[in-house]
Structures are given as structure tokens and as C-alpha cells.
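J.: based on what follows, work out the 3D shape:
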Amino acid sequence: MGLDDKISNAAKEAVGNAKEGIGDATDNERLEAQGQHDQNVANAKQAGEHVKDAGDDVKDTFR
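T.: Presented below is the predicted three-dimensional model:
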């Protein structure tokens, strides 16, 4: 994944965090749940990027 994807995922995580905080502050459970969902999606994508990066590191080791 490129830098653009990493920035996009970090932004989605930040937006999710903001949604969750606003939902919590306003007792809006739906907005809070959307924020948690956005954060989970971003974290899953980031985990996939870390796995891919680790695989690339291993591949580079054997070159």
C-alpha cells in the first residue's frame, strides 16, 4: 500500500474517533457506533498494510 492509502486510513480513523466522541457527548448511540465502525475498518486496513510491509521486508531479505 502506498502513502496515500496510509494517510487515507489514518484520516478515516481520526474521523471515526471524532464521530465516536461527538456521539458519546450527545448521547447519540448511532453516531458513536458509526465512529467505532470507521475506526475498526481503518485499523483492519492498517493491519493489512503492516502484514504486507512485513512480507516485503522478508522478501527483500532474501534478494
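J.: switch to C-alpha atoms for all contacts and neighbour counts from now on
T.: Fine.
J.: may I see the buried residues of the biggest helix by length in the chain?
T.: Longest helix in the chain, counting residues (DSSP state H): helix 29-61. Within helix 29-61, the residues that count as buried by 16 or more other CA atoms under 10 Å are 31-39, 41-43, 45-46, 49.
J.: one more, for comparison:
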Amino acid sequence: MSDDNTRDKLKGKAKELIGKATGDKSKEREGKADQAKAAARKKAAAVRDRVDGAKESLKRRNDS
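T.: Take a look at the predicted model:
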């Protein structure tokens, strides 16, 4: 998952810079959207990890 995030972030940054350099606002917005998608995916993974950690903690507590 991390590789996908990195790839989307870099791809988005490249599109944004190309859009800025060429004056293509559509390409610039597309790049920003790719970067936002990568950031959202990263945050979702962090939340998922915290939930999994909390579930495991509760399970250990109940098993004791």
C-alpha cells in the first residue's frame, strides 16, 4: 500500500508541476487530486492500524 501512495503522490506532483509549467489548469488540478488521494489513503491506513491495535489490545485484556 505504501508503494501505491508514493507512486500516486509522485505522479500527482509531476502532473501538477507540468500543469503549472504549461499553463494547463486541468493537469494541475488532476495532479493535486492524485496527491490528495494518496494522502487520504495514507490516513485511512493509519486509522485502520490504530483500530487493529485497539482490537488486539482489547482481545488480550479479555483473554486474561
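J.: before we move on, back to that, what range in structure 2 matches the longest helix of structure 1?
T.: Per TM-score structural alignment, the counterpart of helix 29-61 of structure 1 in structure 2 is residues 25-57.
J.: quick one: the matching stretch to structure 1 mean distance?
T.: Once fitted to structure 1, stretch 25-57 of structure 2 is off its aligned match by 1.0 Å on average (mean CA distance after the TM-score superposition for structure 1).
J.: ok, back up a step: in the buried residues of helix 29-61 of structure 1, find the pair that's most separated.
T.: By the measure CA to CA, 31 and 49 form the most distant pair in the buried residues of helix 29-61 of structure 1, at 27.1 Å.
J.: rewinding a little: what is the longest helix of structure 1 packed up against?
T.: The elements that helix 29-61 of structure 1 packs onto, with contact taken as 3 or more CA pairs under 8 Å, 6 or more residues apart in numbering; DSSP states H and E, are helix 3-25.
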